[in-house]
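Q: Got a sequence here, can you build the structure:
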Amino acid sequence: MSNNILIAETKYSDQDFKIEFDKVERLILVNKYSIYLVDGSSFYGTLKSNKDNEVTITFGDLTQDVRVNKIVRLNKIENGFWKHFTGSLDFGYNLTKTNNSQQLTFALQLNYISEKWIHTIKYDELNTVQDDVEDIERVDLELDTKKYYKNNWFFNSNFSFLSNTSQSIKGRYSPSLGMGNYLVRNNKLYFLVGGGLTYNIEKYFDSATDKNSFEVVLSTEFNMFNFKDININTSILMFPSLSEKGRFRTDIDFSFKYDLPLDFYIKSSISANYDNQPSQNTTKLDYVFSTGFGWKLKH
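A: As a prediction, this is how the structure comes out:
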């Protein structure tokens, strides 16, 4: 269970059951789960309801009674490597007669969930071909790991890669480390902030402008997910430089998703990158707007 949706798999049904978690009154779970509460507490154990709207969490030799609506996430921890995976795949294609413009977008996300850790891989690619204009190619790759602690704190390590012909970036490699906190986390939305340090290795098509730099990372994310079939997510990353005077970069992502039957969905998103000291003869601001059709992968 996450984002207020409890998914139950049965042997007698072709489709998994999806249940709005804020409608659940009783739970009995015999397998072990990572259990996260709205106050930031976390447990690894089993659940059993002895009365409506309340569960008893058993972890080791200890127990704790909590209200059902205080649970914000359940991760079933099973044996077997592949059973830890969830993910999604997006594909979009736009064709415009004017200038014979064609645009192809592809996005992939995979999550590996264990008892205390969540590992995520994201890949986004855009290719645009148009008469009398140079081809545009953009690739975003992100490897992210989070470990959760008490009181809604988490440790975060991240590695990102960006290649963008519009900004003459052949490859920007950015490993980073940081901490963050969920200021709000419940069964309708979450809002988090974080901070850390990153090291940039930037390679441009003009190798004379290659450079390395240290930056502070300031991040925030706001996700609304329990509003019927609508999901809205906004994230902002800001990178004030420590080694280049006056340099400031920011990455902004916004997505809107509407769920359809059979685990399909439509999704629109915009990603923007701003650099106030870009490579010579390149734009300070670059953005991508895409809309497409997707399908959710569940085990």
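Q: When you work out contacts or count neighbours from here on, use the C-alpha atoms and nothing else.
A: Will do.
Q: Let me see the contact set for Phe191.
A: Tyr182, Leu183, Val184, Arg185, Thr220, Glu221, Phe222, Asn223 (Cα atoms under 8 Å, 6 or more residues apart in numbering).
Q: Quick check: closest non-adjacent residue to it.
A: Excluding the flanking residues, the one nearest Phe191 by Cα to Cα, 6 or more residues apart in numbering is Phe222, at 4.6 Å.
Q: Would you mind measuring from that neighbour to Lys170?
A: Separation of Phe222 from Lys170 (Cα to Cα, to the nearest Å): 31 Å.
Q: thinking again about what came up before, dump the residue contacts of the residue nearest to Phe191.
A: Applying Cα under 8 Å, 6+ apart, the residues contacting Phe222 are Leu189, Tyr190, Phe191, Leu192, Asn233, Thr234, Ser235.
Q: thinking again about what came up before, out of the contacts of Phe191, which is nearest to Glu54?
A: Nearest to Glu54, judged by Cα to Cα, of those is Arg185 at 19.3 Å.
Q: Quick check: chain neighbours aside, which residue is closest to the residue of the chain positioned farthest from its centre?
A: The C-alpha centroid of the chain is most remote from Asp132, which lies 36.4 Å away (Cα atoms, centre = their mean). Counting by Cα to Cα, 6+ apart, Asp132 lies nearest to Asn99, which is 7.8 Å off, once chain neighbours are set aside.
Q: same check, this time on Glu9
A: According to Cα to Cα, 6+ apart, the nearest residue to Glu9 is Asp16 (4.8 Å).
Q: ok, the one you found touching Ile5?
A: No. Using Cα atoms under 8 Å, Asp16 makes no contact with Ile5, being 11.7 Å away.
Q: any idea which of the contacts of Phe191 is the one closest to Thr56?
A: Using Cα to Cα, Arg185 comes nearest to Thr56 of the contacts of Phe191, at 21.3 Å.
Q: Give me the nearest residue to that closest one, chain neighbours excluded.
A: Per Cα to Cα, 6+ apart, closest to Arg185 is Val38, 5.9 Å.
Q: Asn226: how many residues sit nearby?
A: 19 (other Cα atoms under 10 Å).
Q: Give me the buried positions along whichever strand or helix holds it.
A: Element membership of Asn226 [criterion: DSSP states H and E] is strand 211-227. Neighbour counts over strand 211-227 (16 or more other Cα atoms under 10 Å) mark 214-226 as buried.
Q: could those residues be laid out in CSV, adding distance to Asn151?
A: Formatted as CSV, these follow (distance: Cα to Cα, whole Å):
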residue, distance to Asn151
Phe214, 30
Glu215, 27
Val216, 24
Val217, 22
Leu218, 20
Ser219, 19
Thr220, 17
Glu221, 18
Phe222, 18
Asn223, 19
Met224, 21
Phe225, 22
Asn226, 22
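Q: Now flag whichever of these is closest to Asp263.
A: Of these, the one sitting nearest to Asp263 (Cα to Cα) turns out to be Phe225, at 15.5 Å.
Q: I figured the closest one was touching Asn3, is that so?
A: Yes. The criterion here is Cα under 8 Å, and Phe225 meets it with Asn3 at 5.8 Å.
Q: Let's compare: structure for the following, please.
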Amino acid sequence: MRAPSYKITNQSFLTLLIFHFLLLLPILLKAQKTDIVILDNGDRLTGEIKWMEQAVLKFNTDAMSYIDIKWKKIVYLKTTNSFRVENSDGSLFFGMLETDSLKKELIVGIGSKANRVDMDDVVEISEVKDTFRKGLNLSVDLGFTYTKASDIVQFNLSGDGGYSTLYWDRNFSFRSVLTLQNDTSFTKNQNVKVTLYRLLPNKYFLTGFAGATQNTELGLKMRLSFGGGGGRHLLRTNNSILRAAIGLQGTREWQYGTSEVKNNLESVFAAGYEKFMLFTPKLNINISIQAYPNLTETGRYRIDFDAKIKWELIKDLFWGITFYDNFDSKPPQESSGEGQNDYGITLSLGWKY
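A: Now for the predicted structure:
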């Protein structure tokens, strides 16, 4: 039996060619890296601008993959992608980027609607992302210790991440500290928190948050919390951030050994400080404190304190030490006889994406 034959006309061939071109178009566009950066030593780089924070521009090239460039070393850059730019007074600008090298200004946008920002006043640049995966940044720390003399095994896992779009920032964090002693005593201190920020002019912001906490030492089987408030960045530069916030939150608590459930309303007072030392080696210091006076249970208040120092060992790999203290003036159950505090120090290795 003779196989059927097909005649390919010029029109059908052109249609087929256009069809395959449209299929490949997203790949071709993704492969293009046409952003330009020129350094003060005359070096010209072509690639893709990812973001700028802590006075470091993250730049992606085909030849060298991701590289870090000191912001003060850049004399010219240009990109046709859309970015969000924040300056030191909290103002936000959106659009394509180019620099005026003579005036040392960053031009955000095009034409008569473009804004000019002094290069030294730029605090952060983040791309307006079209997908969650592209916009996600993530840091994970892992630690393990064993002490033979006291037969204590401790495992800790922590991390944080974020995702930004236009006027919104979304952050999450988690920590888990599990301790086993003499094969008989097992304690855990675990929490996870999700926070949403709506950025406002003059460094102000609105925030909403939700979280879950477990703490064996304080007899807390589970605490669910949700709330909101507002705050302000008191200091925001390329190497330091100081912020404060106030708000209200509702909590629902379960304790060990009883089916009783407690519902509480708490006020929230929070402050945080971050300090960055950017090169040789990179060093990050992060300190936060939250106070929760209870508005439902008279005389009860809680305080959470965290301090973390992280050193970069090699690119994107960090060694860290963390001190934490969780205080409750009237804990659900003083099950371990240790009173009102649960505190500890953890060592870890971390990776940043």
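Q: follow-up on the earlier one: please say which position in the second structure the residue nearest to Phe191 of the first structure maps to.
A: Using TM-score structural alignment, the partner of Phe222 of the first structure in the second structure is Tyr273.
Q: Ok, Asn31 of the first structure next?
A: Using TM-score structural alignment, Asn31 of the first structure sits opposite Asn81 in the second structure.
Q: same deal with Gln277 of the first structure?
A: Checking TM-score structural alignment: Gln277 of the first structure goes with Lys330.
Q: any idea whether its match is helix, strand or coil?
A: What DSSP: H, G, I helix; E, B strand; the rest coil gives for Lys330 of the second structure is coil.
Q: Can you name the residues that contact it?
A: Arg300, Tyr301, Gln340.
Q: Mapping onto the first structure, list which of those remain contacts.
A: Mapped onto the first structure and checked by both residues aligned by TM-score structural alignment, their matches' Cα atoms under 8 Å, the contacts of Lys330 of the second structure keep the contacts Arg300, Tyr301, Gln340.
Q: Would you list the buried entries among those residues?
A: Tyr301, Gln340.
Q: so which of the kept ones among the contacts of Lys330 of the second structure comes closest to Glu124 of the second structure?
A: Closest approach to Glu124 of the second structure among those (Cα to Cα): Tyr301, at 36.2 Å.
Q: Work out for me the element the residue nearest to that closest one when sequence neighbours are not counted sits within.
A: Leaving out its chain neighbours, the residue that sits closest to Tyr301 of the second structure by Cα to Cα, 6+ apart is Pro293, at 4.3 Å. Using DSSP H and E, Pro293 of the second structure sits within strand 283-293.
Q: and the angle from that strand to strand 261-277?
A: 150 degrees (axes from the mean of the first three to the mean of the last three Cα atoms, to 10 degrees).
Q: Can you name the residues in contact with strand 283-293 of the second structure?
A: By Cα under 8 Å, 6+ apart, the list of residues contacting strand 283-293 of the second structure from outside reads 266-277, 300-312.
Q: cutoff 6 Å now
A: Strand 283-293 of the second structure is contacted by residues 266-277, 301-311 when judged by Cα atoms under 6 Å, 6 or more residues apart in numbering.
Q: who does the following helix or strand past it touch, helix- and strand-wise?
A: Helices and strands here follow DSSP H and E; after strand 283-293 of the second structure, the next one along the chain is strand 301-314. Strand 301-314 of the second structure sits against strand 283-293, strand 317-328, with contacts defined as 3 or more Cα pairs under 6 Å, 6 or more residues apart in numbering; DSSP states H and E.
Q: average gap between the longest one and the first structure?
A: Average distance, strand 317-328 of the second structure versus aligned residues of the first structure after superposition (mean Cα distance after the TM-score superposition for the first structure): 0.8 Å.
Q: which helices and strands does that strand pack with?
A: Strand 317-328 of the second structure sits against strand 301-314, strand 341-352, with contacts defined as 3+ Cα pairs under 6 Å, 6+ apart.
Q: Now distance to Leu248 of the second structure too, for those, in JSON lines please.
A: Below are those laid out as JSON lines (distance: least, Cα to Cα, whole Å):
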{"stretch": "strand 301-314", "distance to Leu248 of the second structure": "13"}
{"stretch": "strand 341-352", "distance to Leu248 of the second structure": "23"}
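Q: So for Thr213 of the second structure, which of those strands sits nearest?
A: strand 301-314 (11.7 Å).
Q: which bit of the first structure covers that closest one?
A: Against the first structure, strand 301-314 of the second structure falls on residues 248-261 (TM-score structural alignment).
Q: Distance check, Val261 of the second structure against Glu124 of the second structure.
A: 44 Å.
Q: Could you do Asp130 of the second structure as well?
A: 19 Å.
Q: Of the contacts of Lys330 of the second structure, which is the nearest to Phe205 of the second structure?
A: For those, the nearest to Phe205 of the second structure is Tyr301 (25.4 Å; Cα to Cα).
Q: For Tyr123 of the first structure, which residues are in contact?
A: Going by Cα under 6 Å, 6+ apart, the list of residues near Tyr123 of the first structure reads Ala107, Leu108, Asp140, Leu141.
Q: Trace the second one over to the second structure, please.
A: Matched by TM-score structural alignment, Leu108 of the first structure corresponds to Gly159 in the second structure.
Q: Quick one: average offset of the helix or strand encompassing that match versus the first structure, please.
A: Using DSSP H and E, Gly159 of the second structure falls within strand 152-165. Strand 152-165 of the second structure, aligned to the first structure and superposed, deviates on average by 1.6 Å (mean Cα distance after the TM-score superposition for the first structure).
Q: which residue numbers in the first structure go with the following helix or strand past that strand?
A: Using DSSP H and E, the helix or strand that follows strand 152-165 of the second structure in sequence is strand 168-181. Mapped onto the first structure using TM-score structural alignment, strand 168-181 of the second structure spans residues 117-130.
Q: any idea how far the match of Asn31 of the first structure lies from Leu235 of the second structure?
A: Taken as Cα to Cα, the span from Asn81 of the second structure to Leu235 of the second structure is 29 Å.
Q: try Thr296 of the second structure
A: Taken as Cα to Cα, the span from Thr296 of the second structure to Leu235 of the second structure is 34 Å.
Q: how about the helices of the stretch 1-150 of the second structure, start to end?
A: For the stretch 1-150 of the second structure, the helices defined by DSSP state H, counting those that start in this stretch occupy 10-31, 132-135.
Q: wait, which of those is closest to Thr145 of the second structure?
A: helix 132-135 (33.2 Å).
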